[in-house]
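Trainee: Return a 3D structure for these sequence lines:
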Amino acid sequence: MDKRHPALRMWTVLFTCFAIIAAAIYLSITSGSFSISIADIVKTLLRIIRVPEYDLVIFEFRLPRIVLGMLVGFALGIAGAVIQGITRNGLADPGILGINAGAGMAVVLFMFLFRGEMDITGTLSIMMMPMFALVGGLAASALIMLFARQNGELDPQRLILVGIAMTTGFGAVTMFLSLKMNPQDYEMAVVWLAGSIYSANWKFVLTVLPWVIVLPPIIWTRYRALDVLQLEEVSVKGLGLPVQRERLILLLCSVGLVAASVSVAGSIGFVGLIAPHMARRLVSHSHRYILPVSGVVGMAMVVVGDWIGKTIFAPAQLAVGIVISVIGVPYFVYLLITADKK
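Mentor: Next up is the predicted model:
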């Protein structure tokens, strides 16, 4: 591909990713313990035929899972690109800031407080658990931004260090609460924290959808600010950019995306690390192209990873967070090695 035309490269990459996503959707919606032909799926979606079994499998199990995976992957990919941009650290990941850990701790706290008093799998619990996770993620981000400020300004390197400390602290609290739980609730907490979308439903989709609709456009309108933030602090201030305001807005938007994703799918790691790196290699270093490509690459990672987790050990299912981590860990080591050589 011609390096002189990053827009052309971007559209080529987006088209390729959408083709991969379409193939994964086809495999996910047609295969499983209850196989359905593509003709019957189209007829069911268009309401040409009305078979209760098809309606149940497609609309209640498979379609919400696919849609949720796409939304979560898109949100995590964009959030990762923003966090790496504002910290000027290519090894930064949304999980390293402690947002995942804060949201996970809130879910475990919910299970611990309400054990024996309400059905954890009931409708009320399904609606409340994402809200608890969202509050936990936002609370974690507030603490991080509070302690990451130095001389009244948000320090990018301090942000990473505080995030690691918060992750460790929230993880310790989560472990303490887990040891106090009954075995059934503990099993549910472990599945949630591993990063899973196989319990997806339309309530979860509606929970994360507003965040994905509102926040990415706000982020994209500030792609020039993200490009400028890659320069040294002195150079950035010399250009007249309100650094702290832009950094705070971008951070809040990325935190919102991460917290909303964790609230419905648990802690899916490495998407926010790998997707931006792939975007930079495939398109350019301008966030005008990195942001949309990161989102679509993240979307493809989660949808494909969920299909792999659903089929490789069928009839048992492997959480998508585990599948992506199997790929992400060696890729993270590779990034560490290459960064050390530079």
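Trainee: For the rest of this, base every contact and every neighbour count on C-alpha atoms.
Mentor: Will do.
Trainee: surely Gly32 meets Ile312?
Mentor: No: if you go by C-alpha atoms under 8 Å, Gly32 and Ile312 don't touch, sitting 11.0 Å apart.
Trainee: Which one's more surrounded, these two?
Mentor: Set Gly32 next to Ile312 and count neighbours by other C-alpha atoms under 10 Å: Gly32 wins out with 16 against 11.
Trainee: three-state assignment of Ala92?
Mentor: Here Ala92 is recorded as coil under DSSP: H, G, I helix; E, B strand; the rest coil.
Trainee: how about this one, so we can line them up?
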Amino acid sequence: MIHPAAIRKQRLILCLLVAMTAAVVVIGMGLGYASLSYDRLLPTLLGQGTFKEEFVLFSVRLPRLLITWLAGMALALSGAILQGITRNDLAEPGVIGINSGAGVAIALFFLFVPIEPGSFVYGLPVVAFLGAMLTAFFIYAFSYKKDTGLQPVRLVLVGIGFSMALSGVMIVLISSAERQKVDFIAKWLAGNIWGTDWPFIWAILPWMALLIPFALFKANRLNLLALNEPVAIGVGLAIEKERLVLLLTAVALAAAAVSVTGGIAFIGLLAPHLAKVLVGPRHQLNLPVSIVLGGFLLLVADTVGRNLVDPDGIPAGIMAALIGAPYFLYLLWKK
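Mentor: Alright, predicted model coming up:
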């Protein structure tokens, strides 16, 4: 049973994070290459703006903000699940190579598969999932030993190795591609939020609507997996089955996110850690905080990055790395 004081603390933190996220969204709606004054935001949202104001808000700003918010939540939840099933604080979809696997699949799909533009949007999360899932399978296979089970430290090392190898594959693909397609892949690798139209939101939303409630439902299973294996087996948990199901969930969340945002790392590392610091290790408490915090962090990274340099700004993936990489090094030093 969770202590009522811990639940009250979690709700207070969630309310604060939601308020901070709303503030960043309002700031983001007004900032940009084509400025939109804040006193015109509410009339424009209510359909009383000029053509230019409505175009900037509804066709440019809002889709990007929503995509960034959804992707941040998905990456944070994916990282929290991976850390839970591996009992390794360094596990994260960008660090252990899952994002790279999705990226190679997207690059192959983009370069060599002729497809209509309308179908491209909805097919991308599926392609990313297949690439990420294949990568996760090999990482899991190389990290697993029959006599000792999954080796958490080995998983991180194998994942980093796969990430580097897949980066080499991506370089080979880029070197043989047309200039226009190379530009797209380069922006994807930098973590540029490229899926900024409403169809991309409809493409990622079903994945989020299914996987977030499912992951929250599995929170107690993650608590048991965080214990040592004899204890988890003793309470009747099918360890390998639960790990596989949760791994699929984490991979699907990461793949859906990076398919529309590019290769963004460290959000899945930073958000779960901060959530544990704020509300403790129990997943019923820290998973919701991780989700909201991930959306907030990526929104901040993208809003700051796209307004630092005109007109294209700095990709959100680079901004997230500037925040997350020092924290990753701190964790390595600490452990």
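Trainee: now the helices: where do they sit in the stretch 1-150 of the first structure?
Mentor: 6-30, 38-45, 52-55, 63-87, 99-113, 123-147 (DSSP state H, counting those that start in this stretch).
Trainee: Next, the contact list for Pro288 of the second structure, please.
Mentor: Contacts for Pro288 of the second structure (C-alpha atoms under 8 Å, 6 or more residues apart in numbering) come out as 14, 216.
Trainee: Just tell me what it corresponds to in the first structure.
Mentor: Counting by TM-score structural alignment, Pro288 of the second structure corresponds to Pro292 in the first structure.
Trainee: Repeat that for Ala325 of the second structure.
Mentor: Across the alignment, which pairs residues by TM-score structural alignment, Ala325 of the second structure is matched by Val329 of the first structure.
Trainee: dump the residue contacts of the residue nearest to that match when sequence neighbours are not counted.
Mentor: Of all residues not flanking Val329 of the first structure in the chain, Phe270 sits nearest, at 8.0 Å (C-alpha to C-alpha, 6 or more residues apart in numbering). Neighbour list for Phe270 of the first structure: 93, 95, 324-325, 328-329 [criterion: C-alpha under 8 Å, 6+ apart].
Trainee: Next, count neighbours for Ser35 of the second structure.
Mentor: 12.
Trainee: now swap in Ile204 of the second structure and tell me
Mentor: By other C-alpha under 10 Å, the burial measure for Ile204 of the second structure, its neighbour count, is 24.
Trainee: and the residue opposite it in the first structure once aligned, what element?
Mentor: Using TM-score structural alignment as the criterion, Ile204 of the second structure maps onto Val208 of the first structure. Per DSSP states H and E, Val208 of the first structure falls inside helix 202-220.
Trainee: coming back round to it: and the residue nearest to Val329 of the first structure, what pairs with it in the second structure?
Mentor: In the second structure, Phe270 of the first structure lands on Phe266 (TM-score structural alignment).
Trainee: do you know how far its match is from Leu41 of the second structure?
Mentor: Look at Phe266 of the second structure and Leu41 of the second structure: by C-alpha to C-alpha, to the nearest Å, they are 32 Å apart.
Trainee: Pull the contacting residues for the spatially closest residue to Arg154 of the second structure that is not a sequence neighbour.
Mentor: Closest residue in space to Arg154 of the second structure, ignoring its immediate chain neighbours: Ser143 at 5.5 Å, by C-alpha to C-alpha, 6+ apart. Contact partners of Ser143 of the second structure, counting by C-alpha under 8 Å, 6+ apart, are 150-152, 154-155, 158.
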